[in-house]
Each structure stands twice: as C-alpha cells, then as structure tokens.
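**Student:** Here is the input, now give the coordinates:
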Amino acid sequence: MPLIWCSISGHGYGHAAQVLPVLNELARRVPRLSAILRTTVPASFFEGRLHLDWELRPAEQDIGCVQHGPLKIDAAATWSEHGRFHRSWDAKLDAEVRAIRAARPHLVLSDISYLATAAGAQAGVPTVALGSLSWDLVLAKFADRNSEEHQTLIDRIRRAYAAADVLLRAMPGLPMDAFRRIVDIGPIAQASEPKPAALRQAVGASSEERLVLVGFGGVPLSSLPFQRLEAMAGYRFIFDGSVPASVSRIHAAAPLPFRFNILLASTDLVVSKPGYSTVVEAVTHRKPLVYVRRYNFPDEGPLVDFLHRYGRGAELPMDDFSAGRWEKALDAACAAPEPPAPAPQPMGAADAAEILTQYL
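**Tutor:** As a prediction, this is how the structure comes out:
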C-alpha cells in the first residue's frame, strides 16, 4: 500500500493548510494511499479535512519563530529556541532516520521541515520539499551579522534543505536557493463551497451589513478592540477567537457549523495578516482582504504583491488595528477596483500531485 511520510512544520497552521489539498489530490489519484503525519499540529486540524487514511505521530520538526500573538515575532526567543533544537541535532536526525526506515514509506514529503529533508535523504527514501518559504530565509531577517552562531545555524539548515531531491515551490514563493532543484507549481488553495446565505442566517446579519471574517491563523490573536467594532455601523464580524458576552454584532467562529475556509469563502471581506493560505484563498474567492503587516517576515512582500495584482486589498496599519480604527481600510478594500490581471487558477495541488504520483 503506498505510504507517504509527511513532515509538517508546526509554526501555526499555514503549512498544514498548504499540504492538505496536495494530500487530498494525491488520494484521488493513488488508490489506497495512506500517510504518516509527522508534526506538532494537533489531530483536530486534520479530522474531517484529510481524505485518506492517516496516522499522526507527533514530533517536533522545526522551530519556525517564537511569537507573541500572530503579529509580533520575538527574535531573541526565536534564536534561543533554535539553539535548543540544534544542540541535539545529531540525536534528532538519527532518531528521525530510524523512524523513517522503520515505517518504510515510498516518499518523504516535507512542508517545510529541514529535519525531514535531511533525514529522508539519509534514510535513502525519495524526499520532496513543498512550500512557499524556507526557514533559512526567515531566520536571515533576524540574524546578527556579527554572530557566528547565527550563520552556522542558517548554514546547517541550508545544507539540510539541499539534501532534498526537489522543491515544489508554490506560487507566490520566495527564491529558496538552498534547494538544488526547484519546480514551480501554481497557487495552492483548499476547495471550498461558499455558503453565504446559511452563514448570514446563523449570525443574524441583515442584507445591509457587510460580513467580515477576522482570522489570523494558527497563532491565536488574544483580543480585539471589541467595543469599537461593536459600534461600527454597517459591519458585522466573525472572530476566530473568544468573544465577550457584552457584544452582539461580533460572533465567535468556533460555535458556527463552518470551517475557516468556508467562512472565508462566504463572508464579504477578510481581516488578517498576509499569510499564504489567506491571501491565495481570498484571491481565489474574490474576497477583499484587509491586511495587517509585520514587515519582518520574508514572504509578506510577495504575498501583498500577489494580492494587489490579482485581487483586492487594503493595508490596515498596526496602530489603527489595535485602536479599532478600521473603517477607512474596510471601506477602501470594498471600493477597490477589480484587478487588471485574471487570477491564476489554484492548480498547485494538482501540479504537485502529478509530480508526486511518480514516486507512488
């Protein structure tokens, strides 16, 4: 029976959301396909979304970044955690190689753990990376040029990435020149059936109100300027987090019978950071996106460019976001003209599956 060892970075849910459509497309093409998920992403994320036999084997695959909420990266803590992870690198690599060999998969697929690319290659299994960013480029943004430790660690990550047979780079992706071979694929988005009428009924939204999804991914946002949003005429909000009982026009997403991707496809516009899945799915579903930038994460620039070229969007400055001064950005996103260029079809999952079936 064909088996994939699928390593998924546990930094938020973005990498899991990116690899899910690829695994589902593979399952449609490869009979009796199964997967071992090697990640710290909880099983609840995959339940009901992953349409093949799978087994979760939790294990730390990389660090990513240490964050205080979705908008603030703690550079010092990030380097400290990477130092901890790499102090036992040889033992981690040996354990991962032995685990892969014991499972005997046909393919190691990594989005985008460098431990997995190094271990898959050392285990003698075809190893493919998938993604739109790599951790060496993320860390380079925070590196001290005078720190030999920082550069040594980045070099180790690049060598581990270079062990992969190929990188499938999802549009829009970073250069990722650590990989020896790169094949570009289209944008990756989850298939979502919009249900705007059912959603409006569930939250009691009138036809005159714009329905706004506020969601910042797997690193949760702890609070919002709820009273300012409650007083914002003409808008009703769905928040992917806890909502105080004192508000009536802001609704928690969790109790609603819709997954996040269905919410995105069914609302009138979205407020988020410019993350890969959010941007690509907003463009795919022609939803205006109001984004709050961090300005120190390397894929933000390409994602914002992609949004403005193929979709509609407006930036909400961090201070205005925190203070609840959202009206100007929300109105600007809704009033933005249709993009001049047609959006590329989200064929990345099919592109990846066509290549990956050769190994299965």
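
**Student:** from here on, contacts and neighbour counts on C-alpha atoms
**Tutor:** OK.

**Student:** Now name the helix or strand holding His251.
**Tutor:** Element membership for His251, per DSSP states H and E: strand 250-252.

**Student:** Give me the buried positions along that strand.
**Tutor:** In terms of neighbour count (16 or more other Cα atoms under 10 Å), strand 250-252 has its buried residues at Ile250, His251, Ala252.

**Student:** Mind giving me the packing neighbours of it?
**Tutor:** In terms of contact count using 3 or more Cα pairs under 8 Å, 6 or more residues apart in numbering; DSSP states H and E, strand 250-252 is assigned the packing partners helix 226-230, strand 235-239.

**Student:** Of those, which is nearest Lys72?
**Tutor:** When the helices and strands packed on strand 250-252 are ranked by distance to Lys72, counting by Cα to Cα, first place goes to strand 235-239 at 19.1 Å.

**Student:** The closest one: how far from the chain's middle?
**Tutor:** Here the centre of strand 235-239 is set off from its chain's centre by 22 Å, with Cα atoms, centre = their mean, to the nearest Å.

**Student:** tell me which strands and helices that strand is in contact with?
**Tutor:** Packing partners of strand 235-239 (3+ Cα pairs under 8 Å, 6+ apart): strand 210-214, strand 250-252.

**Student:** one more to put side by side:
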Amino acid sequence: MHLCFSITAHGFGHAAISCAVINQVKKQHPDIKITVLSLVSKLYLQSRLCCEFELIPQGNDFGMLMVSPIEVDVKASALKYLALYNNWQQAVEQEKRILEKIKPDCLISNISPVSLDAALQLNIPTASVAPFNWAQIYQAYCLDPQQAEISKAKSVFDKMVSIYERVDFIYKPLPSVPFMLEKEIRVASICSQPPAPGAQLLQKLPAGTDKIGLVALGGLPTSLDLENWPRITGWHWLIDQDADPLRDDMSQITELPFSFLWLLSSCDLILTKPGYGTYCEIAALAKYQKARVISLERPDWPETPFLNQFLSARVPFVEVKLAQLSGEPLTTVVKQLQMLAYPAVQACDDGAVQLVSDLLEQL
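**Tutor:** A predicted model of the protein is given here:
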C-alpha cells in the first residue's frame, strides 16, 4: 500500500500531527510506502519521522497568512484565497499530475482542500486529519457581512465546504472544532510523545539553575522585551527569539543539542500560544506533574476556547496578554503559576493508534 500525506505549511502543528500518524502507520505496517506532499522543510520532517519517506516539495495550501504567532493578516489572507479561488482548477491540476504519477492508494490531507479536490477528481480515497478545516477558519475571519467583497468571499467558503463534505474519512482529534458532526470520526489527541523528564539539560546550564522556562512561540518572530525580562533566582530561560547579546540566564534553543520534544519534557514552565501541536505534547507530559503553562491570549482564533479548556484541565495554566511578558508583571505571573495546584491526572489515549487502525481497516 502507498499513502500520500498532504501537509499544510501553515505552522508546525499540522506537520506534528501528520508525523505522529505516519510514525504509527509504519509501526503497525512497516511495508507501507509513505510520500509527503508539502512545503514544510525536509529538516523538520526528518526531526519528527522515524522512517524513510519521499518528499515532494509542492503544495497550494497556506492556511492563513500571519503577522505574528497570534495575529492573522486578514486582508492579505482574503486576497490570497480569492486569487486561489480564481485559479482553483489550475492549482488542482498541478496536484493531480503529481498524484497520477505516484499513484497513492489514499490521500491523507492536513488540511489542504486543493489536495483533497485533486484526489477526489481522480477517484482516489481521501481522508482529512486535523482539529479543524480551513473553511471554518476562513469563515471566522473573512465572512464579514459588512465587507464589500462578501459575495466573492461566500463563493470561496462554499467551494471549500463542498470539498470537505465529500471527503471519505474525516478524523477530528481531541480537542477539535466541530463542523460536520454526522461525518466526523472523533479520536483522542494526536501528537508525538515527549520523553520522560530527565536531568541532562540542567547539566548543560549554568550552576545554580534549578528551574527552566521554555519560550516556544513558533516559527514567526515575536516582539518580546527580552532586555527587561525579569531575573528570577534559580531560573534559566530557553528562547526561540532573536536576542543579541544573550543574558547569562538565557540560552538559544537552536544552540542546545536536544530536540524540541526533549526540551519540552525537561522544562518547568512553557510560554507558548494556543496551537494544537505544542498543547497536546504538553498534555502528554501532564502525568509527570512538572510542566506549567503561560499562554498568550488569542481570542479571535476559533480553536482557542477548545484548546485552552483541554490544556487547563490537565496542567496549571495561565493566559496572559503580550504586554505582561516583561519585568514585574511577568515575575508576578510566574510566581502565581507556581502556586497553582496540579489538576488530577487524566488518561491520555493515543489518537494516532485509533486513527491508523480505523483507516487501514476501511481501506
């Protein structure tokens, strides 16, 4: 059997979900061939995948254009979707040619409607694997009744919905945003499983470090006031933002000889934003009752309430504004977070196991 995974290049969360599914496919059925159709970097995929795969660096799925990790560029996104809609079949034909050449037995998309349409037009079985689809996100940002282009925007939305409705298997991993309840197949959360906490990272950090904070806001730069970041006795910060020179209580993530998952499991506090991949990986660590979370407010993102409810039920959790990430306000948040009791441990089933077993049985 040959499976083709189409993965959006919008952030790393979609790729993290897909990689967890691919790894489970190969664990259950080592002989299945895997092709990845995506603009996600091969380096990232190799860091997550435990198997051989063919990467075809193509794709028409961009999700939403972002100004920062928490701010959508609504106008630019709307214009890009309109341009895609006006050239829809041309984009589909590009991906049809790829699928005709590689001849997969199923197209598994996270969550490109173009890839799904290409497979549907070729009568290739289709599956989508994501906590939402782009029609839901587009609806939240671009279907404003007051905008002048509302009729065109409605056409874009209807086009995407018509494709998602025809997908053969719609898998929605916990936590997800409901859309087509009668067709959606609910599974547990899907993520790569972080290792158990260890002490190796502490040995790489300055003497006197007994608490580690991880700044994990994704691939886009954020304007953090690192010059006025609080110094808290015993704390060392791992950052993913540009800072030159670095203070002696800070280290760049990229300069440490550990994977992101390994860093995640080694830290006492994680500063992040609402995003499926990191949230579910933190939830998978909850059984160790170590990590605590500060998350940036992202009230306009449709997935946020579902994500925050999911994670706050599993780990001590505080939501903050970007302006609070500096000086005394951040010190106060960190101290308050340390005082919160850990929630009762909840069972964390592996949605990738559930999905792969169900999908391969159906195929």
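
**Student:** about what we covered before: just give me the mean distance for the strand holding His251 of the first structure relative to the second structure.
**Tutor:** When the second structure is overlaid, strand 250-252 of the first structure sits 0.7 Å from its aligned residues on average, using mean Cα distance after the TM-score superposition for the first structure.

**Student:** Could you point out the helix or strand that follows that strand?
**Tutor:** Proceeding C-terminally, strand 250-252 of the first structure gives way to helix 260-266 as the next helix or strand, assigned by DSSP H and E.

**Student:** which strands and helices sit next to that next one?
**Tutor:** Using 3+ Cα pairs under 8 Å, 6+ apart, the elements in contact with helix 260-266 of the first structure are helix 196-203, helix 276-284.

**Student:** Make TSV from the helices and strands packed on strand 235-239 of the first structure and add distance to Ala160 of the first structure to it.
**Tutor:** Output for these, formatted as TSV (distance: least, Cα to Cα, whole Å):
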stretch	distance to Ala160 of the first structure
strand 210-214	36
strand 250-252	41
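
**Student:** Looking at those strands, which is nearest to Ala349 of the first structure?
**Tutor:** Nearest to Ala349 of the first structure, of all these, is strand 210-214, at 25.0 Å by Cα to Cα.

**Student:** residues in contact with the strand holding His251 of the first structure?
**Tutor:** With contacts defined as Cα atoms under 8 Å, 6 or more residues apart in numbering, strand 250-252 of the first structure is touched by Val203, Phe226, Leu229, Glu230, Arg236, Phe237, Ile238, Phe239, Asp240, Gly241, Ser242, Val243.

**Student:** In CSV: the buried residues of strand 250-252 of the first structure, plus distance to Pro31 of the first structure.
**Tutor:** Output for the buried residues of strand 250-252 of the first structure, formatted as CSV (distance: Cα to Cα, whole Å):
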residue, distance to Pro31 of the first structure
Ile250, 44
His251, 41
Ala252, 39
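
**Student:** right, and out of those residues, which lies closest to Ile100 of the first structure?
**Tutor:** Nearest member of those to Ile100 of the first structure, counting by Cα to Cα, is Ala252, at 40.3 Å.

**Student:** how about the alignment partner in the second structure of Ile8 of the first structure, what does it touch?
**Tutor:** Matched by TM-score structural alignment, Ile8 of the first structure corresponds to Ile7 in the second structure. With contacts taken as Cα under 8 Å, 6+ apart, Ile7 of the second structure has the following neighbours: His14, Ala15, Ser18, Val36, Leu37, Ser38, Leu39, Val40, Ser109, Asn110, Ile111, Ser112.
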